[in-house]
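[1] just coords:
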């Protein structure tokens, strides 16, 4: 039962670290309208800020996917520092409540965000996100689409089609080049690259 971005924004209002709505909700915040139902609410924070977000959610029931991607969850213990490859945390208000937030940890080096998939993909942290008309921070659509390109599903195609017209040429080229690193034959690349663009 996903929380809503506006609910999370209230809860994170006191956060002294950067955070961004991610996933499908990030795309909806970019386009300014609802596109489809959601199974969860994704939130991205930098790994180096995990103790701060752990303190912010101290009253929540938090479980980490260990190992990632295999459906095995264990409690995220207070004071525990999660090391790579652990990055996926399931959150609910109480042990009896449904899961409502999926917290994801990503890497950073100094002033740059670094993709957890490969250190070759990076951006200045100041370019990692945008703000909605109501001030909610969300992950830049080109970064969100890069993550969605790994294993594209029908909902990811919906998100791509909705946000593609809003991407400027620098965003399109960045995304096309980022996808080329991890999925060089992905069909989105042909839709993104202008005819005279060259990979950098």
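    Received, thanks. Only a predicted model underlies this, so the values are computations on that prediction, with no experimental measurement involved.
[2] please count neighbours and contacts with C-alpha atoms only from this point.
    Will do.
[3] contacts only, for residue 160.
    By CA atoms under 8 Å, 6 or more residues apart in numbering, the contact set of residue 160 is residue 145.
[4] how far out from the middle of the chain is the helix or strand containing it?
    Assigned by DSSP states H and E, residue 160 belongs to helix 154-163. Mean C-alpha position of helix 154-163 versus that of the full chain (CA atoms, centre = their mean, to the nearest Å) differs by 15 Å.
[5] buried set for that helix?
    For helix 154-163, burial by neighbour count (16 or more other CA atoms under 10 Å) applies to 156, 159-160, 162-163.
[6] and the comparison structure, right after this:
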């Protein structure tokens, strides 16, 4: 039998995700989030990322009743996520499929928080009020704010990340561009995207923290 991680994907659509997770606090992340922000198709997607706060992780199990949940336990093992189990911090992703299916449908990503502050998983100096994390499409689908999704993509941008940056950059407000520039500079130092974003003006860098 093939390894679980080698099974093919048949990703749910954002609309299908909205129906599955309707009773939980969640948002679309990854490339789909950029596409929802742009308001138009940009490229094919091999999977779909659904994010929620780690403190709300068991709501994903309740939303996906009758599904299989497999925790991505570093350094690369997929193992069953037991009902009611609180996943350790090292586990950031859960792969999900309907029971008996040979295809993955949803990847759940667990984000960190402290009270009502969201914490960037790669650098805890970058924080945002949880209430500012998401935008909502006219059809009611929540998705990660594009400047935050671009920060995730900035660490090691691939060709598709460069394309996503180019597609959504003209749609960002001055405040969104400024936040992204500061967050990239704080977490990455020099970066080619900074030449296309405004010069940093906020004093938060003097505090070594971005909120």
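    Perfect, thanks for sending it. Just so it is clear, the model here is predicted, and its values are computed rather than measured.
[7] what's the mean deviation for the helix holding residue 160 of the first structure versus the second structure?
    Its matched residues in the second structure lie on average 0.6 Å from helix 154-163 of the first structure after superposition (mean CA distance after the TM-score superposition for the first structure).
[8] contacts for the longest strand seen in the first structure?
    Scanning the first structure for the strand with the most residues, using DSSP state E, yields strand 101-109. Contacting residues not belonging to strand 101-109 of the first structure are listed as 2-3, 40-48, 50, 87-92, 113-116 [CA under 8 Å, 6+ apart].
[9] any idea how far the spatially most central residue of the first structure lies from residue 112 of the first structure?
    Nearest residue to the geometric centre of the first structure (CA atoms, centre = their mean): residue 22, 3.6 Å. Going from residue 22 of the first structure to residue 112 of the first structure by CA to CA, to the nearest Å gives 18 Å.
[10] do the same with residue 59 of the first structure
    The gap separating residue 59 of the first structure from residue 112 of the first structure is 31 Å, by CA to CA.
[11] more neighbours: which of the two?
    Per other CA atoms under 10 Å, whichever of residue 59 of the first structure and residue 112 has more neighbours is residue 112, with 15 against 11.
[12] the more buried one maps to what in the second structure?
    With TM-score structural alignment defining the correspondence, residue 112 of the first structure maps onto residue 117 in the second structure.
[13] which ones are touching its match?
    By CA under 8 Å, 6+ apart, the contact set of residue 117 of the second structure is 127-130.
[14] let's see it at 10 Å
    126-133, 211 (CA atoms under 10 Å, 6 or more residues apart in numbering).
[15] tell me the one among those residues nearest to residue 194 of the second structure.
    Nearest to residue 194 of the second structure out of those is residue 126 (CA to CA; 17.0 Å).
[16] map the closest one onto the first structure.
    By TM-score structural alignment, residue 126 of the second structure lines up with residue 121 in the first structure.
[17] go on, residue 30 of the second structure?
    The alignment partner of residue 30 of the second structure in the first structure, by TM-score structural alignment, is residue 23.
[18] out of everything not next to it in sequence, what's closest to its match?
    Spatial nearest neighbour of residue 23 of the first structure, chain neighbours left out: residue 42 (5.5 Å); criterion: CA to CA, 6 or more residues apart in numbering.
[19] what span of the first structure lines up against the helix ranked longest in the second structure?
    Scanning the second structure for the longest helix, with DSSP state H as the assignment, gives helix 174-188. Aligned by TM-score structural alignment, helix 174-188 of the second structure corresponds to residues 169-183 of the first structure.
[20] just the residues contacting that stretch, thanks.
    Residues outside stretch 169-183 of the first structure that contact it (CA under 10 Å, 6+ apart): 115, 117-118, 120-123, 140-151, 164-167, 184-194, 197-200.
[21] buried subset of the residues you listed?
    Using 16+ other CA under 10 Å as the burial test, those include 115, 121-123, 140-149, 164, 186, 188-189, 192-193 as buried.
[22] what about the helix or strand in which residue 25 of the first structure is found, how far off from the second structure?
    Residue 25 of the first structure belongs to helix 23-31 when elements are defined using DSSP H and E. Following superposition, helix 23-31 of the first structure is found to deviate from the second structure by 0.6 Å on average (mean CA distance after the TM-score superposition for the first structure).
[23] give me the distance from that helix to the chain's centre.
    Mean C-alpha position of helix 23-31 of the first structure versus that of the full chain (CA atoms, centre = their mean) differs by 10 Å.
[24] which other helices and strands does it contact?
    For helix 23-31 of the first structure, the elements it packs on are helix 5-11, strand 19-22, strand 41-46, strand 129-131, strand 137-139, helix 141-148, helix 154-163, judged by 3 or more CA pairs under 10 Å, 6 or more residues apart in numbering; DSSP states H and E.
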